[in-house]
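A.B. asks: here are the coordinates; sequence isn't available:
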C-alpha cells in the first residue's frame, strides 16, 4: 500500500503568521485549529508547523529552550493535543519541526554546560581552546555572518554556533546527548505526531579535528559572509548518516507511516545520500532546486531529468517552491507565472510542499526599517537576506487586519490584502486559490498524477512538457514559462485544468498558459 506521504501534499504553516486567536498579534495553536477547515478545503494531506517549542525567540523558535514543551506565545501542551486531535479528526496529518543541530543558549543543558569545564553536560556542546593566535579555534563562519565561535570568559574556551551565538551547536558525538535527543522524537511520536521536518540535518556533525574551511575564490560580499568559505568541514560529515538512520529506525517503529523530512541544502549527488547509504535515513530529503532554478524551460527540464535519474532505488522525489527562509514564488517569477509554477509543483512526480499563502499568490512584503524582526537582516543589513518579507500574516478576509488578529500584527500585511485574501479568492473561479484547489483535487482523483510514472516530452521554445501515467491513464502537462505564445500541439483529450481557463488554441500555448490534459487512449 502506498504511504500517505507519497500520494499526499504537505502544507507548511509559519505559526506566528497563520492565525492569532488571542489578540496579541502573534499566531498560535488555537488559531491554526480554527483554520484547519481551510486546509481540508484546499485539499492538502498534512500540516507541517514551524517550531512551537519554548524559546527566547532570538531566531523565532529555531533557538529551542525546551524540546518537550510549547511556548506560551503559542499555547499549551493541552492546546497542542487538541490541535492534533482536530487535525486527525479531519484526516490531516501533523508534522513538527525538529531542531537537532543547536539549542537555545537559555536551554538548561547549555546553562549547565557553560557553568564549568567539568560539568557533566560540558561535552553536550562543542567547546574548544583558542587558536594559536589566541583567537577563534578556526575560520568557520556563522550562517548569519561573523565567526561561528563565541568566547566564554568564565571558562576560558570558545563554543561553536553555526547560526546565532544564542544558538550553540549540540555535540552529536556525545552518546548521552544523542540518547536525550532521540528521546525527544519518541516523546512527540508517543503523543501522536505523524512526523518531523528535521532542521539543517546536514549541519549536525562537524569534522572531529576542526580544520579550517577552504576559502571560496568566487566569494563576493553581496553573497553574505557565510559564503566566504566552503563549508567542507563544518557540514555534511559522514557520521551524520548514522544519526539519520537511527532517527529513521525510531520513526519506523511507530505505526501509521510516520515520516521524516530532512532540510538539506546540498548538490543533488550529495543530497541523495540522505535517503540512506547503509540503512534507510529520511524518507524525503528536501529538494530545493526549484527555488534557485532559472525560470527557463530547457533549464528546468534538465534539472528535473537529472534529479529523477539520480534517485536511488526506492527513493521517492519531492518538490518545493518556497519556504520561510526564501523569497516567495510570486516575487521570483511574477503573478502570472506563479500560477504556472503551482501547476508544475502539483503535477510533477513526487511529494509537493506548499508554503502558506502561496495558494493565494502572496508575494514578499516590503518591511519598513523600524519593523524589521529577522536577526539575519539585522546582522547583515542591505544584502536582501532578511526573511521577514516571506513571513508576513496570512490575509483571510477584508476585515480589520485581514482577519488575522484583533491586535497589532507582529509584521505588516501586504499592501493588497483587502483583495488578495482567502475569502475573496474562494468565490472567484479565476483565482490562484481555486487553481490550487483544482490541482490538488486532480491529484486525489487521478493516480497518474499522485503516484504515476513520469517522462519528459519534446517541446520547442520556452515550453516544459511531460507525461504522467499509471495503468491505462495518461496525462500530459504542458507549461509555457514565458509571457509570449509558444508552439505546442496539445494532445486530444479532456482538459482537466488550465492556468488561464477557456479552451486552448490549436497548436499553441498562450503566454503564461499551463494545461493538464487527460489524453484519449
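C.D. replies: Everything's here; your move. Predicted, not measured: the structure shown is a model, and the values here were computed from it. Residues are numbered from 1 along each chain as shown.

A.B. asks: For the rest of this, base every contact and every neighbour count on C-alpha atoms.
C.D. replies: OK.

A.B. asks: wait, what's in contact with residue 189?
C.D. replies: 195, 251, 254 (CA atoms under 8 Å, 6 or more residues apart in numbering).

A.B. asks: distance between the ends of stretch 505-513?
C.D. replies: Its first and final residues considered, stretch 505-513 spans 11 Å by CA to CA, to the nearest Å.

A.B. asks: Identify the residues contacting that stretch?
C.D. replies: The contact list for stretch 505-513 (CA under 8 Å, 6+ apart) reads 336-337, 340, 479-490, 498-500, 504.

A.B. asks: Now list the buried members of those.
C.D. replies: For these, a burial check counting by 16 or more other CA atoms under 10 Å picks out 336-337, 340, 479-482, 485-488, 490, 498-500, 504.

A.B. asks: try this one next to it:
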C-alpha cells in the first residue's frame, strides 16, 4: 500500500447549491448533504470535495468569497458544517474544502476597508496600479465581465484588478501579510477537521499583471512551498490545484513530494481533444481520441515515478462527461460505463462529479433568461453585439454553458427529482423521470453499480493504486488500451470510444474478467471485435 490515503481514494465532488435541499427554498444546503451521507458511503467514496459554501454574494455561485470563516446562510450555519465534518468522519469520509485565494468578493471586509481608507493595512492585499495617460494601466480583459480587467477607484484615482467578474477582486500575493492571513484562515479549517483543499485557479496567484504574466508567475512555486510549510506540512492532507496552464511536466513539478508543494493538480490537456485549437469555447470539433489518449498517457508516463495524477472527466465548470465524450441516445449507459472504466483504470486519484455516477446529461436551454452562468451570459451579450441572432447565440452557449453541470441532482422520478419540495434555483433536466438515483440503484446493470465496483477496486487493488502503466500503441485510433502491472499481477484495460464495431489485436494470453460494461466479454484474446462503446478490465495470466 502507498503512503497517502488519497492515493487509494476516490473523491466525489459536490456542488452544494444543486445536491440536496433540506428546507424547501430550492437551494441545496449542508443539512441536505448530511442527509445523503449514507448514499455516498454506499457508493464507496472516500472524500467529498465541496464547492464553496463560504459567505458570498454569489455573483459566481460562491467563487466570490466575502468571508472565508463564515458559512453562507443559504447553505446553513457553521454548526451545520461542524456536523457534516463529524458525520462524514463517522462513515469514513473526509471533507475537502474548495479554496479560492486568487481573488475575493468586493464585499470582503479586506476590500471594503481598502476602498474606504487608502491607508488601510489591507489596501496592499489587492492589486492596484496608477493610470497611464489617463487610462487603465494596460489592455488586460476580464474573463467574466468582458471589457477591461482594470476598474477605476474614484476615491484615489487608482485602478484595481479583476480578471474574472467586477465583483471578484484579485489578491496581491506579493504582500507577505496577505499570505500570512491566508495561512491563518487555512489553519482555521484544518483545525476544524477537514482533510483537504481544492485550490481554484492556483496557477494565477503569482501573477504580474503589469507585465501581463497571469499564470505561472516567477514566485508561484515559492508561494506554494511556503503555504505547504505553514499549513498542512506534517499531515496526510490532500491538496489539488486547478491549473489550466499546466503541462504534464508542470504537473510533476507541482506534485513531486520532495518539493513540498501540492498533492496533485487538475491538468486539462485531454479536454482540448474536442475543441478547435486557438478557438473559442463553443467551437467544437469531433472528438479526436488519438489526441485524448496522447494527453492522458503523457500524464501517466511523466508522473510514473515522481508526482501524482488527478483523474477526471467533468466538474462544475465543464459539460457533462457522457454528453461530451460518450453518447446520450441508445448508448448512454454503455458509453458512460466505458468512460468510467477507461479513466478509473489509470494511475492517480479519480474524481467523480455529482450525477456522473448515474450518467446525467447536458441540459440545453432555449433562451438566455434560463441561463444562470455569469460567464455564459456575458458571452451571449458579446455574440449578439457581434451580429449573431438569438438562436445562433444560444446554440453556441449551450455547448459550454456551465449550467449543464449545475442542474440539480436527480434523485428520484418524483416532483423536482427529489431535490427540493420548493422551486429549484435552476431548472432540473427534463429527463429526470428516466435518469435518477433510485432507478439506477434498482438496476444492477446500471452505471451506478459500475462506479461502485470501480471505487471498490481502487481501494482493494494494489495494481490500480501502484501498478506501472504501459500503453498498447498498436491499436486503432478509437481504442484506448493499456496495461497496469504490479509485481506478478497484470491487468488489461480496453475501451472502444466509437459507436461502431472495431477490430483490435490484444495480447494472446489467458484472462479473467474484472469488470465489463457488456454482460459478456472476450474470453479469448488476440484479434477481437469490440462492440460500440465496449470496455473491460481483464486480469492477464
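C.D. replies: Ah, there it is. In this text the structure is predicted, and so the values were computed from the model without any measurement.

A.B. asks: Can you flag which of the contacts of stretch 505-513 of the first structure belong to helices?
C.D. replies: Of the positions in these, 336-337, 340 sit in helices, assigned by DSSP state H.

A.B. asks: coming back round to it: now restrict the contacts of residue 189 of the first structure to buried residues only.
C.D. replies: Using 16+ other CA under 10 Å as the burial test, those include 195, 251 as buried.

A.B. asks: Kindly reformat the contacts of residue 189 of the first structure as TSV and extend each row with secondary structure and distance to residue 287 of the first structure.
C.D. replies: Converted to TSV, the contacts of residue 189 of the first structure look like this (DSSP: H, G, I helix; E, B strand; the rest coil; distance: CA to CA, whole Å):
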residue	secondary structure	distance to residue 287 of the first structure
195	strand	18
251	helix	21
254	coil	25
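
A.B. asks: Return the distance of the closest residue in space to residue 246 of the second structure that isn't next to it in sequence relative to residue 496 of the second structure.
C.D. replies: Leaving out its chain neighbours, the residue that sits closest to residue 246 of the second structure by CA to CA, 6 or more residues apart in numbering is residue 267, at 5.8 Å. According to CA to CA, residue 267 of the second structure and residue 496 of the second structure sit 23 Å apart.

A.B. asks: Tell me if I'm right that residue 51 of the first structure and residue 61 touch.
C.D. replies: Yes - if you go by CA atoms under 8 Å, residue 51 of the first structure and residue 61 touch, sitting 5.2 Å apart.

A.B. asks: Compare the two (neighbour count), which wins?
C.D. replies: residue 51 (26 against 21; other CA atoms under 10 Å).

A.B. asks: ok, that one to residue 392 of the first structure distance?
C.D. replies: Taken as CA to CA, the span from residue 51 of the first structure to residue 392 of the first structure is 16 Å.

A.B. asks: repeat for residue 99 of the first structure
C.D. replies: 22 Å.

A.B. asks: And for residue 182 of the first structure?
C.D. replies: The spacing between residue 182 of the first structure and residue 392 of the first structure, counted by CA to CA, is 33 Å.

A.B. asks: Looking at the two, which is more packed in?
C.D. replies: Comparing residue 182 of the first structure with residue 392 by other CA under 10 Å, the one with more neighbours is residue 392, at 26 against 16.

A.B. asks: Contacts only, for the aligned partner of the more buried one in the second structure.
C.D. replies: Aligned counterpart of residue 392 of the first structure in the second structure: residue 407 (TM-score structural alignment). Residue 407 of the second structure is in contact with 18, 363, 426-429, counting by CA under 8 Å, 6+ apart.

A.B. asks: before we move on, back to that, the residue nearest to residue 246 of the second structure maps to what in the first structure?
C.D. replies: By TM-score structural alignment, residue 267 of the second structure lines up with residue 287.

A.B. asks: Kindly report the same for residue 470 of the second structure.
C.D. replies: In the first structure, residue 470 of the second structure lands on residue 455 (TM-score structural alignment).
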